[in-house]
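> what follows is a predicted protein model with its sequence.
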Amino acid sequence: MNVYEKPAAEPRLTSLSHGGGCGCKIAPGVLTEILQRQGGLPVPPQLLVGIETADDAAVYRLNDQQALIATTDFFMPIVDDPYDFGRIAATNAISDVYAMGGTPILALAIVGMPVNVLSTATIGRILEGGQSVCQAAGIPIAGGHTIDSVEPIYGLVALGLVHPDRVRRNADARPGDRLVLGKPLGVGVLSAAFKKEQLDAAGYARMIATTTRLNTPGPALAALPGVHALTDVTGFGLAGHALEMARGAGCQVALDWSRVPVLPGVRDWIAQGCVTGASGRNWQGYGAEVASDLPPAEQALLSDPQTSGGLLVACAPEAVAEVLALFRAQGFDAAADIGEVQPWAAGPRLTVRA
């Protein structure tokens, strides 16, 4: 069912886009091929994090006490309610600052809208949704850019600050680390059910609640000595972002699948065929690097694209209790210890233990 009642003269937002949320991402295999052709640009010593490990944001040292985090994220609608779309897109963009261990300081809006199809009132509600999230994060939207486009697009450039010693890259996991996931999986499945007009009000509420929850534990996690690496789980799914962590660190990641949190009802929707096309494209891009005997339904969840997903933390075993307590103190009750980082010599980078 659709919770948002659209104006009679306007189409559903999701009907205007070929994909929604982080499911819009270019497939990982295609992206790798594109990026292999890039290079040759100067890399100043102040650039602490660039494109080399597919991290969540760029980080540039300003001085001994401050480094600037810079990131951008935008996509087409994952829901029909314009206010909710704006909230989800803004939360997702700001997450990359938190995933580097930083504190956001300001944002710029990225807006592309089919102005001959959508009313100014609808477009305004999308922007208001984004503004509400920035207000919750304590930052202004200080500018941006708008274009007339065929599909609705909204997102942010997000900037933040972090102490250079507290930058937490995705590539700094160590053998022996435990992995903690901050949010449950299943957003892509729920979005597929929504697009088919099958999602009930309870499922929609769960989807909105998780996709609009800011990953605010990031800076506090980065301040813990036992936390070595951070990333957030978004369009490439848990498997894809765990693989990025493993590749960057030169390690292997092992997941205990039974410990991975999943949103209520998600497996029922998978059984009804509610799986995104992005899940299959993800698996096609990196499945050869995964050792798993999961059945197809669980494999689809492993590669399910997460719009505004949770933080994935690599930490020393003795820090797990403190990491989980920090998550739960900020309302992330589903946070769980889901696996470990292991040495790697050859073979699959990711092992999933049923």
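Happy to help now that I have it.
> alpha carbons only for contacts and neighbour counts from here, please
Noted.
> next, the contact list for the residue minimising distance to the centre of the chain, please.
The residue lying closest to the centre of the chain (C-alpha atoms, centre = their mean) is Thr234, at 2.7 Å. Thr234 sits next to Cys22, His241, Pro305, Gln306, Thr307, Ser308, Gly309, Gly310 when contact means C-alpha atoms under 8 Å, 6 or more residues apart in numbering.
> please tell me which one of those counts the most neighbours.
Pro305 (35 neighbours; other C-alpha atoms under 10 Å).
> gap between that one and Lys25?
Distance of Pro305 to Lys25, given as C-alpha to C-alpha, to the nearest Å: 9 Å.
> what's the answer for Gly248, then?
Counting by C-alpha to C-alpha - Gly248 and Lys25 are separated by 20 Å.
> any idea how many residues pack against Arg328?
Counted with other C-alpha under 10 Å, Arg328 comes out at 15.
> still on that earlier bit, just checking, which of the contacts of Thr234 belong to helices?
If you go by DSSP state H, the contacts of Thr234 have His241 in helices.
> just give me the closest of the contacts of Thr234 to Pro225.
Comparing the contacts of Thr234 against Pro225 with C-alpha to C-alpha places Gly310 closest, at 20.7 Å.
> isn't that closest one up against Val233?
Yes - between Gly310 and Val233 there is a contact under C-alpha atoms under 8 Å: 5.6 Å.
> list residues touching both of those two?
Common contact partners of Gly310 and Val233 (C-alpha under 8 Å, 6+ apart): none.
> want to compare, so here's the second one:
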Amino acid sequence: MLSPIVRLTDLAHGGGCGCKLAPSVLQKLLADQPKAAPFAQLLVGTETGDDAAVWQIDDETCVIATTDFFMPVVDDPRDFGRIAATNAISDIYAMGGRPIMALAILGMPLGKLPIETVRAILAGGASICAEAGIPVAGGHSIDSVEPIYGLAVIGLCRPENVRKNSGAQPGDVLILTKGLGVGVYSAAFKKQALPDGAYDEMIASTTLLNKIGQVLGGDTDVHGITDVTGFGLLGHGLELARGARMRLTIAWDKIPLLADAERLVKAGYITGASGRNWASYGEQVVLPPLLQDWQRALLTDPQTSGGLLIACAPDRAQALRASIKGAGYPRASIIGSVAEGAPAVEII
């Protein structure tokens, strides 16, 4: 691990996807934006809060475009770059697409960080792009108050392979591909309370590319996909519920967690974003009476470079889960189901 002279996380007021604006704030900002309806080739815009925009070029080709960037969630600059790149590329996979190139987005506080640290951030991001099989073809940089890094990513897919978060159908089963708890881990890390083994687990999860999304996009039994990031499992589950106009039921005891997540959240390592998330959408969530505060904190925990939440046909769920696990996602779990009803998420 490369140790910077200054802790990167000390230069940022937040970190990772915990930096995202609260869902309620974002909704207000977008409320008066012009609709994209006149553009018939724009298959996915801002209407459903999907993971990326999709533009249809012809009968066989769609372009997928996304951007994502944030402040450091860790201090090692190369790890920061790797996490940010993995997180940005995930949006392409979440739409069922294949990434083809990326542009770097860089903001650094000049005079506070040595050039070697910034180079390591860029190298970390480039290494993940190489793993995804794409180049970093350019980018833009500015002098900023806090360190910021991310990517704009372009991808391709066939029109029939686009997987929106609005595609879930009644009776579908929900699969989650990664464990929850990244925000809790990052809160503990910032206070220097995260064990080395837990750090390694966090890096392994946050730098695991969601490549399986491209495969799932070609499966007709997969009806909807979104990735779980800054709004937590409940927030992104609600986006899927609202998009499909369905009700999700999720079983708490089926949700995969990072190994130390329960211990750390009970010790009080919770991000501010967790509370902001709940304040934004809690009225559309049904919780069991005995659910404890620490459990709710994990349900709203911001996931930096989190897993995919997948809605699929019930008779294929077990086979799909097995194939996802076999593809390198050992925590992939069946966590719930989809039913007709007013958009909401119920935890049982």
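Everything's here; your move. Remember, predicted model here, so these are calculated numbers, not experimental data.
> tm score of chain vs chain?
Scored against TM-score structural alignment, normalised by the length of the second structure, the superposed chains reach a TM-score of 0.98; 346 aligned residues with a C-alpha RMSD of 1.0 Å.
> shared neighbours of Pro305 and Lys25 of the first structure, anything?
Counting by C-alpha under 8 Å, 6+ apart, the residues touching both Pro305 of the first structure and Lys25 are Gly235, Phe236, Ala278.
> among the residues you listed, which one has the most neighbours?
Counting by other C-alpha under 10 Å, top hit in those: Phe236 with 30 neighbours.
> show me where the stretch 151-300 of the second structure has helices.
Residue ranges of the helices in the stretch 151-300 of the second structure, as given by DSSP state H, counting those that start in this stretch, are 182-190, 196-206, 212-217, 232-244, 261-266, 272-281, 293-299.
> how about Cys134 of the first structure, what's its partner in the second structure?
The alignment partner of Cys134 of the first structure in the second structure, by TM-score structural alignment, is Cys129.
> and the closest residue to that match other than its chain neighbours, how many neighbours?
Setting aside the residues directly before and after it, Cys129 of the second structure is nearest to Pro135 in space (C-alpha to C-alpha, 6 or more residues apart in numbering), at 6.2 Å. Pro135 of the second structure has 17 neighbours, counted by other C-alpha under 10 Å.
> coming back round to it: next, format the shared contacts of Pro305 and Lys25 of the first structure as TSV and append distance to Cys315 of the first structure.
Below are these laid out as TSV (distance: C-alpha to C-alpha, whole Å):
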residue	distance to Cys315 of the first structure
Gly235	23
Phe236	22
Ala278	30
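> just those now: which is nearest Arg174 of the first structure?
Phe236 (22.0 Å).
> and the closest one? What does it align with in the second structure?
Aligned counterpart of Phe236 of the first structure in the second structure: Phe231 (TM-score structural alignment).
> how close does Ile115 of the second structure sit to Pro77 of the second structure?
11 Å.
> ignore what I typed, I meant Val173 of the second structure.
39 Å.
> Ile147 of the first structure - that's part of a strand, no?
Yes - assessed by DSSP: H, G, I helix; E, B strand; the rest coil, Ile147 of the first structure belongs to a strand.
> which residue, neighbours along the chain excluded, lies closest to it?
Gly112 is the one closest to Ile147 of the first structure (C-alpha to C-alpha, 6+ apart), at 4.7 Å.
> so who does the closest residue to Ala36 of the second structure other than its chain neighbours touch?
Among residues not flanking Ala36 of the second structure along the chain, Gly45 sits closest, at 6.8 Å (C-alpha to C-alpha, 6+ apart). By C-alpha under 8 Å, 6+ apart, the contact list for Gly45 of the second structure reads Ala36, Ala52, Ala53, Val54.
> going through those residues, which ones are buried?
Ala52, Ala53, Val54 (16 or more other C-alpha atoms under 10 Å).
> what would the residues you listed look like in CSV with distance to Leu8 of the second structure and secondary structure?
CSV is the format used below for those (distance: C-alpha to C-alpha, whole Å; DSSP: H, G, I helix; E, B strand; the rest coil):
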residue, distance to Leu8 of the second structure, secondary structure
Ala52, 28, coil
Ala53, 31, strand
Val54, 34, strand
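> nearest to Ile347 of the second structure among those residues?
Ala52 (27.5 Å).
> tell me who's in contact with the residue mapped onto Thr9 of the second structure from the first structure.
Correspondence of Thr9 of the second structure to the first structure, assessed by TM-score structural alignment: Thr14. Thr14 of the first structure makes contact with Gly20, Met76, Pro77, Ile78, Val79, Asp80, Lys195, according to C-alpha under 8 Å, 6+ apart.
> can you name the two of these that are farthest apart?
Farthest pair in the contacts of Thr14 of the first structure, by C-alpha to C-alpha: Met76 and Lys195, 12.8 Å.
> those two: who's more crowded?
Met76 (25 against 22).
> now the strands: where do they sit in the stretch 51-200 of the second structure?
Remark: strands assigned in the stretch 51-200 of the second structure by DSSP state E, counting those that start in this stretch are 53-56, 62-70, 98-108, 136-143, 148-157, 173-176.
> most packed of those strands?
Of the strands of the stretch 51-200 of the second structure, the one with the most neighbours on average (mean count of other C-alpha atoms under 10 Å) is strand 173-176, at a mean of 27.
> now for that one, which elements pack on it?
In this structure, strand 173-176 of the second structure packs against strand 308-312, helix 317-326, strand 333-340, with contacts taken as 3 or more C-alpha pairs under 8 Å, 6 or more residues apart in numbering; DSSP states H and E.
> show me what Phe332 of the first structure lines up with in the second structure.
Counting by TM-score structural alignment, the partner of Phe332 of the first structure is Tyr329.
> doesn't that match lie inside a strand?
No - looking at Tyr329 of the second structure with three-state DSSP, it is coil, so not inside a strand.
> so who does it touch?
Thr177, Lys178.
> now Leu350 of the first structure
Applying C-alpha under 8 Å, 6+ apart to Leu350 of the first structure gives the contacts Ala239, Ala242, Leu243, Ala246, Gln252, Val253, Ala254, Leu255, Glu289, Val290, Ala291.
> residue in the second structure matching it?
In the second structure, Leu350 of the first structure lands on Val345 (TM-score structural alignment).
> before we move on, which element is that match in?
Counting by DSSP states H and E, the element that carries Val345 of the second structure is strand 344-347.
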